[in-house]
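J.: Provided below for reference: sequence and predicted model.
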Amino acid sequence: MNITILWLLSLPTKPYRVLEYFFYTFVFLHFSLIAQTIAPLLRKSSTPRSSTLSPPFSVIVCAHNEVENLKKLMPLLLAQQYVHFEIIIVLDRCTDGSVAFMQSVNSAQVLTIEVPAVPSGFNPKKYALTQGINAARNEWLLLTDADCRPVSDQWIASFAPYTSEKTELILGISPYEDQPGLISQITAYETLQTAIHYTSAACQGRAYMGVGRNIAYRKSTFHKTGGFHPFEAVVGGDDDLLVQKITTPHNTAINFKSDSLTYSSPERKWKGYLKQKTRHLSVGKHYQPAVKTAHFIRASTHGVLWLCFLYLLFSFQYSSRIIVLFGLLILVKGVFFKKIANNLGMPFNRIWFPLMDLIYAIFLPLLGVRAMFVKNIRWKK
């Protein structure tokens, strides 16, 4: 008790000096969290558990009025250099010529499933995925989206070595293409942060999400764990909520191989970007308590750090050591994030980095709060 009282009395009395104490505290907390996150990735090897496995795969793609994307994707899927695989295209209530295009694809490897309507109580994306999974002839399922592009004809082959007897889930990485513009830079940085956090957690045996644009799991595991129940009506969650259901500390692998990447084009308009992010962030309310707590601690520490720095900076109540310390923190983060981005095959712009880190710390959490209250969120109309 006496020690606590002495400590409180020793605190500075001026408000900005108290805030400076908070600033130093949150610099330490944020740096500690960053170090804990990136350390497993710096140690992680991209060498799979086995290099001789080659089980058959069922590649599943769901599409809703995406005929132009399918025209670009199908040649890349059919060109995959792998021993045994099938391609399942699930057309969700398509009215744009997707059905006619898929009928023109002449390949015994391709199975097209048409979904004319979605039953009540089911999200369209999850219902379409379920139809594709049920129709799959192979145990291993590999999923991507119609607007994605495998970076290599070894995409399927890159997942095969990770399919050991104990493995039930393989997490892939799916960057967005590096394009000019603020929205593209925000998307690229947020995607890099997301990839860093979910792959780091998986390396530590605590996987909590993947990306539906590049993920593989066993058909038997999907059915054994009840598929998308009880969140079949939730918009989104076909990747992160499913991962939280089926992952264990020992059944999940991460595919870091450069041939495994799938790229997507970022949204180019603010309306589309906000709609996409709201849909993604709205799923967070359904996360497991431990995952939500970890997200809250990381986001609040990051956000408070930036707010303290900006307040001290623009109120001119600061010392040079504050700017030096914060600048050093940003520099160190930038160096390590650049290294990890290179290892993951993801874009990273050093010039944009400080601004992107500020936006990620303050703007995206505000979008997350907004997503908690927005109703009528849809996958696609």
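T.: Alright, I've got the coordinates.
J.: going by C-alpha atoms from here, please, whenever you check contacts or count neighbours.
T.: Will do.
J.: contacts for stretch 193-212 next, please.
T.: 37-38, 40-41, 44, 143-145, 171-174, 238-244, 247-250, 252-254, 291, 340 (CA atoms under 8 Å, 6 or more residues apart in numbering).
J.: contacting residues around stretch 148-159?
T.: 54, 57, 73, 76-77, 79-82, 142, 170, 213, 216, 255, 257, 259-265.
J.: kindly report the same for stretch 175-183.
T.: Contacts for stretch 175-183 (CA under 8 Å, 6+ apart): 184-185, 187-188, 191-192, 261-270, 273, 345-347.
J.: the structure to be compared is supplied as follows:
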Amino acid sequence: MNTPELLFSVFIGIAAVQLLYWLLIFPRFSFKKPHETQRADLLPPVSVIVVGRNEAENFKKYLPTILHQDYPNFEVIAVNDMSSDDSIDVLEEMQKEHDHLRIVRVPENDHFWHGKKYGLALGIKAAQNEHLLLTDADCYPSSPDWIREMISGFMGGKEIVLGYGDVIKTKGVVNALSRFETVQTALQYFAWNFWGMPYMGVGRNLAYRKSLWFEQNGFIKHIHVPSGDDDLFVNSAAKRGKVGVVAKDTAHTLTESKETWKEWITQKRRHFSTSTLYKPHHKFVLATFAASIFWFWFFFAMALPFVDEFHMYIMLGVVGLRTIAQWVVGFTTSRFLGNADLVLLWPVYEMIWVLTGGYLLILNKVLGTSKKWK
């Protein structure tokens, strides 16, 4: 086999991996029918838990959108995690008007746990209900039906419900990349759940049973990691067939994106630090997808100048088929996740996403990761 034939063969092999994802794996989610909303008389009591450190302004802006949800029976547990601002004053003032708001304080002397997990653990232990719904202090629900929609995901004996945490659309490249990364990540963990391989969720919009948390001994399996209260918990606790997905636009949470490259890179470094602790087969599947994107374009560029006309048309056809598949999956996925404006430039965004991911993995390896939460 000469060099052009070898390059062409390698390209086709990698293209087959990519087409497997875009023609088989991802459509399992993108063509899915929306879940049904549970009847009001069957909705269980819910504890919504929000943990914040120095989040006074966000508590003022966003907590009322949770307190005013259209749901028959729920409590909101706001965990003030050793804040040095006036968070506790804001929460206590709100509590006067909302008797279903409960405040949990993390004592100042409890420094032996770094990260969000200790505050979240105190909130979970204080919860009065079996069904827990988690979000962050800098997030707000997309509709008054957020709790109702997310809790409907427990139908059929589910133990965990994966939701979608969207990013508010603004101007700029950082915002576009942040939204793309959010959509791409959600597309993967939603789709793989339908293939029987739940591997992560996001703490901005995640629900699970309190009894499951205790069965897992809380966060003890990854207590040494500052982050991972969401994805590492799901990665270790999720069972095949026991994880529901709720992606309707009325069940999203929304947050602002980082404004600068430095802030975005810092956030992504923290996220990447937990993915190295996933189960081996999860890491293999995720790494294969990301790496195959890079090598797909690498071998396309390497082989195209050397192959004959017949093989060139095959290569261009494969690229065209993959691009069309991305557009179809992207636009069908936007029924649930929005951000349709990103779809046409999907191949460009994905290459930036892959290159950035490789850079962050190397950076984390060399510099290590932060041991603090905020």
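T.: Arrived safely, thanks for sending. Bear in mind the structure is a predicted one, so any value in this text is a computation, not a measurement.
J.: overall similarity of the pair, as a TM-score.
T.: Remark: TM-score between the superposed chains equals 0.91 [TM-score structural alignment, normalised by the length of structure 2]; 367 aligned residues with a CA RMSD of 2.1 Å.
J.: buried ones only from the contacts of stretch 175-183 of structure 1, please, as a PyMOL command.
T.: Filtering the contacts of stretch 175-183 of structure 1 down to the buried ones (16 or more other CA atoms under 10 Å) takes a single PyMOL command:
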select buried, resi 184+185+187+188+191+192+261+262+263+264+266+267+273+345+346+347
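J.: buried ones among the contacts of stretch 193-212 of structure 1?
T.: Buried, going by 16+ other CA under 10 Å: 37-38, 40-41, 143-145, 171-174, 238-244, 247-248, 252-254, 291, 340, out of these.
J.: tell me which stretches of the stretch 201-350 of structure 1 form helices.
T.: Counting by DSSP state H, counting those that start in this stretch, one finds helices in the stretch 201-350 of structure 1 at the ranges 219-224, 240-246, 270-282, 289-314, 320-344.
J.: select, out of those, the one closest to residue 165 of structure 1.
T.: Of all the helices of the stretch 201-350 of structure 1, helix 219-224 sits nearest to residue 165 of structure 1, with 12.5 Å by CA to CA.
J.: what's the matching range in structure 2 for that closest one?
T.: The counterpart of helix 219-224 of structure 1 in structure 2, using TM-score structural alignment, spans residues 210-215.
J.: equivalent analysis for stretch 201-210 of structure 1, please.
T.: In the comparison with structure 2, stretch 201-210 of structure 1 aligns to the range 192-201 (TM-score structural alignment).
J.: span of the matching stretch from start to end?
T.: When the termini of stretch 192-201 of structure 2 are compared using CA to CA, to the nearest Å, they are 12 Å apart.
J.: flag every buried residue along stretch 219-226 of structure 1.
T.: Buried, per 16+ other CA under 10 Å, within stretch 219-226 of structure 1: 219-222.
J.: repeat that for stretch 273-282 of structure 2.
T.: Result for stretch 273-282 of structure 2 [16+ other CA under 10 Å]: buried residues 273-275, 277-278, 282.
J.: test my guess that residue 146 of structure 1 contacts residue 59.
T.: No: applying CA atoms under 8 Å, one finds residue 146 of structure 1 not in contact with residue 59, separated by 11.6 Å.
J.: anything in contact with each of the two?
T.: Common neighbours of residue 146 of structure 1 and residue 59 (CA under 8 Å, 6+ apart) do not exist.
J.: counting neighbours, what do you get for the counterpart of residue 286 of structure 2 in structure 1?
T.: Per TM-score structural alignment, the equivalent position to residue 286 of structure 2 in structure 1 is residue 295. Residue 295 of structure 1 has 14 neighbouring residues, counting by other CA atoms under 10 Å.
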